[in-house]
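> Quick one: sequence and predicted model below, then my questions.
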Amino acid sequence: MKNLLSGKLENYKPLREIVFEALREAIINGQLKAGERLMEVQLAEEMGVSRTPVREAIRKLELEGFVVMIPRKGAYVADFSTKDIADVFEIRSALEALAAALACERITEEELDELERLLIRVADCTAANDLETLVEVDTQFHDVLYKASRNDRLVQIINNLREQIQRFRTISMGTPGRMRETLEEHKQLVEAITERNVELAQRIAQEHIENAENRMMEAIREEMRSGGGRKA
């Protein structure tokens, strides 16, 4: 916890934003775990700041679904149920389809070249069975697509939804055969966008997210059967 703000205080953002981003990152990467209580005084002391930016950050995290406030008990890191995850994926599949459709109409040649380069990196990660790097490259791939939509509000909403389930992504990507499926789905999506085929791009983007959801749910159900115990 003491390194949450390491290297972050040098930028010129307001302190409340820096604290918010640090706490959100800690939740996403599992440093702050689901169900863990967020104590304002303790966090402020560990981060070397006053309670005010911590309090403001926790409120914003609650609005974005990362934190739940329990009356007379305080703030806790949100623990996603399988229904919560399904709800997020349901929204994401529709928004990803919209982003793909807009990208078909608005993407630049430079962005298409960038997608092609990222496809090569996805293929390399798949061949090397490098799950950790693949998750990073997959994020970059989707970021290019979102940017190509030229709709900042859409990008903001999708990123928020994606971040809420970021901690579960390796579960989906790590299931047998999913890395290779992801590569093929990405290739098909780039082809459809290159051809400016809006209908096909929408369908592939939606199926890509639905496939990721199905893989994740299979893994979670298996974990529950083996006694891992995520709530339903």
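Right, received. Where do you want to start? Residues are numbered from 1 along each chain as shown.

> C-alpha only now, for contacts and for neighbours.
Will do.

> can you give me the strands for the protein?
37-38, 67-70, 74-77 (DSSP state E).

> I'd like these as JSON lines, with distance to Asp138 and mean neighbour count appended.
Listed next are the strands of the chain as JSON lines, based on distance: least, Cα to Cα, whole Å; neighbours: other Cα atoms under 10 Å:
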{"stretch": "strand 37-38", "distance to Asp138": "31", "mean neighbour count": "18"}
{"stretch": "strand 67-70", "distance to Asp138": "26", "mean neighbour count": "17"}
{"stretch": "strand 74-77", "distance to Asp138": "26", "mean neighbour count": "19"}
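
> here's the one I want to compare it with:
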Amino acid sequence: MRDVYLLRAEIEALATAVACERMTDEQFDRIEAVHEEIRNHRGGDGEDLAVLNRRLHFTIYHAGSELIASHASSLWQLFPPRVTIWADPDAARALAADHDEIIAALRDRDAKRAQNCARDHVLHAAKLREHL
């Protein structure tokens, strides 16, 4: 599990930086819309949030590079939505707060900050998963 998250952290940080540099305003609007879906989610279960989380991540990654997104996807397949940490309300709030930081960096078109926020987010998720 640790190795998967270490790989994810680097690949997804790169994917986020590339997206920040290449995304169109329209793509950013789609990213923000999915982010708002997560923020406004009520009811359901953690699996619902996990699916939305995946959609957010891959809306970002596909805005930058299909090739990098496909490599990230291969790692995500190792953890299906039913084994999510999003079912824990505290973890869900913490991860959503991480997303706020990533979205802010993307909005500012600050690729380096977006890259660092994405890396930190994946490593934060790894720590939460270990704890839970």
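It's in. This one's a predicted model, so the numbers in the text were calculated from it and none came from an experiment.

> The longest helix seen in structure 1 - contacts with which helices or strands?
Counting residues, the longest helix in structure 1 under DSSP state H turns out to be helix 198-225. Applying 3 or more Cα pairs under 8 Å, 6 or more residues apart in numbering; DSSP states H and E, one finds that helix 198-225 of structure 1 contacts helix 82-106, helix 169-173, helix 178-194.

> which residues sit against the shortest one?
By that I understand helix 169-173 of structure 1. With contact meaning Cα atoms under 8 Å, 6 or more residues apart in numbering, helix 169-173 of structure 1 is reached by Leu131, Glu132, Val135, Arg178, Met179, Ala212, Glu213, Arg215, Met216, Met217, Ala219, Ile220.

> For Ile27 of structure 1, find the nearest of the strands of structure 1.
Closest approach to Ile27 of structure 1 among these (Cα to Cα): strand 74-77, 7.3 Å.

> Where in structure 2 does that closest one align, residue-wise?
Strand 74-77 of structure 1 lines up with nothing in structure 2 when matched by TM-score structural alignment.

> Can you give the distance of that strand from its chain's centre?
Remark: strand 74-77 of structure 1 is offset 21 Å from the chain centroid, using Cα atoms, centre = their mean, to the nearest Å.

> Tell me who's in contact with the equivalent of Leu145 of structure 1 over in structure 2.
Under the alignment (TM-score structural alignment), Leu145 of structure 1 pairs with Ile60 in structure 2. Applying Cα under 8 Å, 6+ apart to Ile60 of structure 2 gives the contacts Ala15, Thr16, Ala19, Phe28, Ile31.

> if I look at the residue positioned nearest the centre of structure 2, how far off is Thr16 of structure 2?
In structure 2, the residue lying closest to the centroid (Cα atoms, centre = their mean) is His57, at 3.7 Å. To Thr16 of structure 2, His57 of structure 2 is 9 Å away according to Cα to Cα, to the nearest Å.

> ok, the spatially most distant residue from the centre of structure 2 to Ala87 of structure 2 distance?
Of all residues in structure 2, Gly43 has its C-alpha farthest from the mean position, at 20.9 Å, by Cα atoms, centre = their mean. Separation of Gly43 of structure 2 from Ala87 of structure 2 (Cα to Cα): 11 Å.

> burial count for Met23 of structure 2?
Neighbourhood size, Met23 of structure 2 [other Cα atoms under 10 Å]: 21.

> Mind telling me what it corresponds to in structure 1?
With TM-score structural alignment as the criterion, Met23 of structure 2 pairs with Ile107.

> wait, what's in contact with that match?
By Cα under 8 Å, 6+ apart, the residues touching Ile107 of structure 1 are Ala148, Ser149.

> Quick check: it vs Thr139 of structure 1, distance?
Distance, Ile107 of structure 1 to Thr139 of structure 1, by Cα to Cα: 18 Å.

> just Ile91 of structure 1 next, same as before
Separation of Ile91 of structure 1 from Thr139 of structure 1 (Cα to Cα): 18 Å.
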